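S.K.: this one's structure only:
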């Protein structure tokens, strides 16, 4: 069964993290938060964005990037960045991989990117745009990874309330 992982390196905006948390709950994806965080995990904005789903979230926090690496020594990590040479559709996401996103104001530090340049991916955009919203970026890349893993264990068909599909 595919069990993907989203990693947020020093996220700053609680609403983004709340939205990402809700997406993780909806996809049975684990969320990893690397400190320092730009907010408290008890903030109302975070819980409002995650709605009542936050209590169902599988989330782990880490003191820093090194702590994350030490506690996940075998992690296959993809680094989502606007600076990558490859697009997010150019790689094959393993069913238990980690997809890391940097903080809203600066992204992932270039030193980390250079150490892992073969695993850096980007979402194509026109030149005039600096970046997409973090929660939108997570959803785009996560759903591509889920698609590549055939949406394993996910509900593929919806249901109408007052009618039936025929």
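M.R.: Great, that's in hand. This is a predicted model, so every value here is computed, not measured. Numbering: from 1, shown residues only.
S.K.: Please make it C-alpha for all contacts and neighbour counts, starting now.
M.R.: Noted.
S.K.: before we move on, what SS does the residue positioned nearest the centre of the chain have?
M.R.: The centre of the chain sits closest to residue 6, judged by Cα atoms, centre = their mean, with a distance of 3.6 Å. With DSSP: H, G, I helix; E, B strand; the rest coil as the basis, residue 6 sits in strand.
S.K.: any idea where the strands of the protein begin and end?
M.R.: With DSSP state E as the definition, the chain shows strands at residue ranges 5-9, 30-34, 59-62, 77-80, 86-87, 98-101, 120-122.
S.K.: Make a markdown table from the ones you listed and add distance to residue 24 to it.
M.R.: Below are the strands of the chain laid out as a markdown table (distance: least, Cα to Cα, whole Å):
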| stretch | distance to residue 24 |
| --- | --- |
| strand 5-9 | 8 |
| strand 30-34 | 6 |
| strand 59-62 | 9 |
| strand 77-80 | 17 |
| strand 86-87 | 22 |
| strand 98-101 | 12 |
| strand 120-122 | 20 |
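S.K.: so which of the ones you listed gets nearest residue 112?
M.R.: strand 77-80 (8.9 Å; Cα to Cα).
S.K.: and that closest one, what does it pack onto?
M.R.: strand 98-101, strand 120-122 (3 or more Cα pairs under 8 Å, 6 or more residues apart in numbering; DSSP states H and E).
S.K.: That strand: how far from the chain's middle?
M.R.: 10 Å (Cα atoms, centre = their mean, to the nearest Å).
S.K.: In addition, the following structure is provided for comparison:
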């Protein structure tokens, strides 16, 4: 099972869409508080449609609680625009964690600095845009990991 981790997500429909992607791929969705919305928010449920109740969801109070609660041997990859290593250059494995930051700030600099070899990016044409939508990014990287694992 792959794991998608959203660190302090702010926009409910992105989380709903990420949940739907997780459900479609058999991945678990991890949300790390604080959240910028309530999980009862109708927008989360609307984007997740009637599938939201079926999403394999785990909510964590903090990054530290999350790290203490996962397999220490699992691969943990941090998606950011602040690296040059493309996501497709990594050999993903079953059980890996794909970590995405909040929509307005991305991941905390401290996480990126502590884990430079696990930082990945989705390549874009230089100068085209600052970043991609969170749910779009989850879909791109999650399906690349699924493709690799199932090949």
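M.R.: Ah, there it is. Since the model is a prediction, treat every value here as computed from it, not as a measurement.
S.K.: Any chance you could compute the TM-score here?
M.R.: In this superposition the chains share a TM-score of 0.96, using TM-score structural alignment, normalised by the length of structure 2; 149 aligned residues with a Cα RMSD of 1.0 Å.
S.K.: returning to that earlier point: need the contact list for the alignment partner in structure 2 of the residue nearest to the centre of structure 1.
M.R.: Structural alignment (TM-score structural alignment) places residue 6 of structure 1 against residue 4 in structure 2. Residue 4 of structure 2 is in contact with 22, 27, 28, 29, 30, 97, 98, 99, 100, 138, 142, counting by Cα atoms under 8 Å, 6 or more residues apart in numbering.
S.K.: ok so, going back, among the strands of structure 1, which comes closest to residue 47 of structure 1?
M.R.: Nearest to residue 47 of structure 1, of those and by Cα to Cα, is strand 59-62 at 13.5 Å.
S.K.: mean shift between the closest one and structure 2?
M.R.: Strand 59-62 of structure 1, aligned to structure 2 and superposed, deviates on average by 0.5 Å (mean Cα distance after the TM-score superposition for structure 1).
S.K.: can you tell me what part of structure 2 that strand aligns to?
M.R.: With TM-score structural alignment as the criterion, strand 59-62 of structure 1 aligns to 57-60.
S.K.: ok, the residue mapped onto residue 106 of structure 1 from structure 2 - how many residues close by?
M.R.: Residue 106 of structure 1 maps onto residue 105 in structure 2, with residues paired by TM-score structural alignment. Using other Cα atoms under 10 Å, residue 105 of structure 2 has 11 neighbouring residues.
S.K.: How about residue 36 of structure 2: what's its closest non-neighbour residue?
M.R.: For residue 36 of structure 2, ignoring the flanking residues on the chain, the nearest one in space by Cα to Cα, 6 or more residues apart in numbering is residue 10 at 4.0 Å.
S.K.: for the helices and strands packed on strand 77-80 of structure 1, which one sits closest to residue 86 of structure 1?
M.R.: strand 120-122 (5.1 Å).
S.K.: which stretches of structure 1 form helices?
M.R.: Assigned by DSSP state H, the helices in structure 1 fall at 14-27, 44-50, 65-71, 110-115, 134-148.
S.K.: quick one, which of these is packed in tightest?
M.R.: Mean neighbours per residue, mean count of other Cα atoms under 10 Å, is largest over the helices of structure 1 for helix 14-27, with a mean of 22.
S.K.: With structure 2 overlaid, how far apart is that helix on average?
M.R.: Per aligned residue, helix 14-27 of structure 1 averages 0.4 Å (mean Cα distance after the TM-score superposition for structure 1).
S.K.: and that helix, what other elements does it pack with?
M.R.: Helix 14-27 of structure 1 packs on strand 30-34, helix 44-50, helix 134-148, going by 3+ Cα pairs under 8 Å, 6+ apart.
S.K.: Reformat those as TSV; add distance to residue 84 of structure 1.
M.R.: Formatted as TSV, the helices and strands packed on helix 14-27 of structure 1 follow (distance: least, Cα to Cα, whole Å):
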stretch	distance to residue 84 of structure 1
strand 30-34	21
helix 44-50	29
helix 134-148	14
